[in-house]
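>>> this is the structure alone, sequence omitted:
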């Protein structure tokens, strides 16, 4: 498995030297106060341009992880790997890189780390040579017993090469005594808990798997008669592929030269897909669980207008994630929609780093106020969610400095009061503003004239449900309710951690 030259880790660290400027927000202002995307996976079987198509699919899934990207291909004789820190386009838009990934089958992954450091050995797909041949795996989600299993594996002699929970799956498959590979794979999945959508590659098969509750999404597609697996339908759209169906919760789908075989080794359970796929993670043009993400977010905004409207002149979205909800709010309330905040889409970590004095002039601004749209007006800001509140505070101040007469703030989701253990990088409870302050305190902190969140029942109604059924919630909504759909084994373990696991423990 090749690990070719990559950018230095130091070059990947975000600059944090920017000072506040009243009418603009910088990239560093958003650090620690936004929901971090999870990961995205893609796989294709039996296509002569497998690696190039996988790279395009990963481009469409870039919103799910911007720290690193990787592709593993198989040419019928050997596996080939390219893994890099940085964006998909930084590496996989180059012809020479794609040419180093020959073969008709490939799997790919874009990453935002929720366990493990941002270093090259953690970049997926991970690969290992097993006694039955090569095995590559890419994982979207988070194992809630990954650290516990890791300790057991190390005690039994396993030599871990990364600090990511995904490697546990490789070792569980390798240690299984079953004869058939699919039985070894199933045995490994029976041992893990938490959220996962997997794409896996062997020398004969492309395999997709989804956790028994369907917390993380995974869809099947078809291009030129060849099967595809992807985290979202937008990855199918970019390559002109046909959507076939969602991989069902608890299903393992295997593609080989004989076609597709579906395995359902787990007892059926009521599905609990993650509600944050609709609130934030999925791209607006994706279809998740049969629902248009864009239309759901508009419905969140419309419900928000029903629940907490105030008399204002314009509706202003916090770009980009707040835009669909703001459209829905505007359409329901009849208040005009205005782009009162302009986002600079051409700022990123690859932008040339000037001197500190130039940075302070706002060269790398991320958001700026559109004074013409808001000066002298009463505005209502719409955002998807609130985490620490520091960004919201800066945006409210930016609006006032640009001449807004009143600034009201609305969130198109309920207050986040509990941490996540399924792949969302959220602070512990003490770092969540809504977990430590009441509504009036939060309003004072961010400096708004009024503040309101979408209610939990309202969120469910916007999803087409009559409300939240406490006995049978249709979604994983634990960040709002504290009701976790799986065991949280790692969170209840008190066993001292071996020294060599300290990095993983700190990142978990």
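Noted; the coordinates are in hand. The model shown is predicted, which means the values in this text are computed figures rather than measured ones. Numbering: from 1, shown residues only.

>>> C-alpha from now on. contacts and neighbour counts both.
Noted.

>>> tell me where the stretch 251-400 of the chain has strands.
Assigned by DSSP state E, counting those that start in this stretch, the stretch 251-400 of the chain shows strands spanning 252-256, 259-263, 287-288, 291-292, 314-317, 341-343, 365-369, 378-383.

>>> to residue 218, which of the ones you listed lies closest?
When the strands of the stretch 251-400 of the chain are compared by Cα to Cα, strand 287-288 sits nearest residue 218, at 8.9 Å.

>>> that closest one: how far from the chain's middle?
14 Å (Cα atoms, centre = their mean, to the nearest Å).

>>> which outside residues touch that strand?
When contacts are defined by Cα atoms under 8 Å, 6 or more residues apart in numbering, strand 287-288 is touched by residues 217, 232-234, 277-278, 282, 293.

>>> and the comparison structure, right after this:
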């Protein structure tokens, strides 16, 4: 029923903007993209402005593959934006790499986008009827076409008008010849924060970037807000009436780096509290708690500490397998999981195990991991998940799979337990997740099918 595939939603994208006229902005952006690499591994790019024109370098691959020292040294300027991207199926093309750069009547502009525009096809058709020509297949180009179409007076005014047309989730950084702009969708689904530098500012998808660039965290960009950074400093505009915030819950569960803070919530602390809630809901009698590294680790530690059960490194991750790795042939697909994760038999032998992971998407990798832990000598394997069942696809910038490929859309928990081969399977409740996050201002659409933005 289910094909072999990743048991995780694909990462989305990461965006970064820097205004620092006295510093090497391209190199700072290059370092910042390393800190965002977990958000996208298919393409990377940097656009730089010297105040008169915009220069861009981008390509397919990891940051380390797209940029060299000599390339970074050639990107001279006072301000910059950067992007790392994971592309949905069918759009992993060089032309779709960002930032997108355009020449238009008012000058030049570059744009980098994290998220997904749910009415992009409708807008693309309308723009096409009015003579717009598209060079890519991505919704980000729809955004940049709207901005240029509305650019009669100020760029800020055209952004306000553009936001009124867009539906969906987005965090944008925009580079004009003389300014850097950041904006966030009215529900604040996708993250974007502000950092203050020695002379200037930084905008980033995650606060972990700020330490790399030497910036001090100021605040998150508010839902519906437009932030403009130029030679006079930082200015804020209300681009859209603020709606009820709906930060993506999966940022805290899986996507974001543990050392980030999003909308005043610590990612690592949120994950630890998910483990605490799992312990309250399912206090199992076992010998050892292990994690599926890395995103299950904080929750596993929270579970183990709450119940006073030892925590061990039962599964070891190979940290040198990445996007460019050539996957095994069809005949060797069983090797695929073991190349990335391997059971530590000396820790697992003759133990009753709780194994904690953050999510199950298709179930295939989970079943391999349960079998791996059993084969390493575990007497029992109880599988705990720090998110509710993912039963609905995401339309807001995280690439999950079609509903029929989501195992929780097809099977009940008992059926999933049988599929993965665990002695028991327990998901955190939706209420437990909200308690762990300490807020109900989050998007839970992939769990309950209630989409806050029309799709």
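It's in. This one's a predicted model, so the numbers in the text were calculated from it and none came from an experiment.

>>> quick TM-score on the pair, please.
Overlay of the two chains. TM-score (TM-score structural alignment, normalised by the length of structure 2): 0.95; 452 aligned residues with a Cα RMSD of 2.0 Å.

>>> before we move on, back to that, I'd like the strands of the stretch 251-400 of structure 1 as CSV, with distance to residue 328 of structure 1 and mean neighbour count appended.
As requested, the strands of the stretch 251-400 of structure 1 are exported to CSV (distance: least, Cα to Cα, whole Å; neighbours: other Cα atoms under 10 Å):
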stretch, distance to residue 328 of structure 1, mean neighbour count
strand 252-256, 37, 21
strand 259-263, 39, 13
strand 287-288, 18, 21
strand 291-292, 14, 14
strand 314-317, 10, 25
strand 341-343, 18, 20
strand 365-369, 22, 22
strand 378-383, 10, 26
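
>>> distance to residue 129 of structure 1 added to the ones you listed, as TSV?
TSV is the format used below for the strands of the stretch 251-400 of structure 1 (distance: least, Cα to Cα, whole Å):
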stretch	distance to residue 129 of structure 1
strand 252-256	19
strand 259-263	24
strand 287-288	34
strand 291-292	40
strand 314-317	49
strand 341-343	45
strand 365-369	44
strand 378-383	46
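
>>> I'd like the contacts of strand 287-288 of structure 1 as a markdown table, with distance to residue 356 of structure 1 and neighbour count appended.
Shown next, in a markdown table, are the contacts of strand 287-288 of structure 1 (distance: Cα to Cα, whole Å; neighbours: other Cα atoms under 10 Å):
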| residue | distance to residue 356 of structure 1 | neighbour count |
| --- | --- | --- |
| 217 | 42 | 29 |
| 232 | 40 | 28 |
| 233 | 42 | 29 |
| 234 | 39 | 23 |
| 277 | 38 | 19 |
| 278 | 39 | 25 |
| 282 | 35 | 25 |
| 293 | 40 | 23 |
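
>>> which one of the residues you listed is nearest to residue 345 of structure 1?
Using Cα to Cα, the contacts of strand 287-288 of structure 1 come closest to residue 345 of structure 1 at residue 282, 18.4 Å.

>>> that closest one and residue 43 of structure 1: what is the separation?
Going from residue 282 of structure 1 to residue 43 of structure 1 by Cα to Cα, to the nearest Å gives 18 Å.

>>> sec struct for residue 116 of structure 2, please.
Residue 116 of structure 2 falls in the strand class when you classify it by DSSP: H, G, I helix; E, B strand; the rest coil.

>>> so it sits against residue 172, correct?
No. Judged on Cα atoms under 8 Å, residue 116 of structure 2 makes no contact with residue 172 at a distance of 11.0 Å.

>>> and those two? which has more neighbours close in?
Legend: neighbour count by other Cα atoms under 10 Å for residue 116 of structure 2 and residue 172, higher for residue 172 (27 against 24).

>>> now the more buried one: which helix or strand?
strand 168-176 (DSSP states H and E).

>>> and that strand, what does it pack onto?
Packing partners of strand 168-176 of structure 2 (3 or more Cα pairs under 8 Å, 6 or more residues apart in numbering; DSSP states H and E): strand 13-19, strand 43-49, strand 79-85, strand 107-117, strand 180-184.

>>> closest one to residue 72 of structure 2 among the ones you listed?
Nearest to residue 72 of structure 2 among those is strand 43-49 (8.9 Å), distances taken as Cα to Cα.

>>> how big is the offset of the closest one relative to structure 1?
For strand 43-49 of structure 2, the mean deviation from structure 1 after alignment is 0.5 Å (mean Cα distance after the TM-score superposition for structure 1).

>>> which SS state does the counterpart of residue 58 of structure 2 in structure 1 fall under?
Using TM-score structural alignment, the equivalent of residue 58 of structure 2 in structure 1 is residue 83. When classified by three-state DSSP, residue 83 of structure 1 comes out as strand.

>>> doesn't residue 126 make contact with residue 83 of structure 1?
No. Using Cα under 8 Å, residue 83 of structure 1 is not in contact with residue 126, being 9.4 Å away.

>>> thank you, goodbye.
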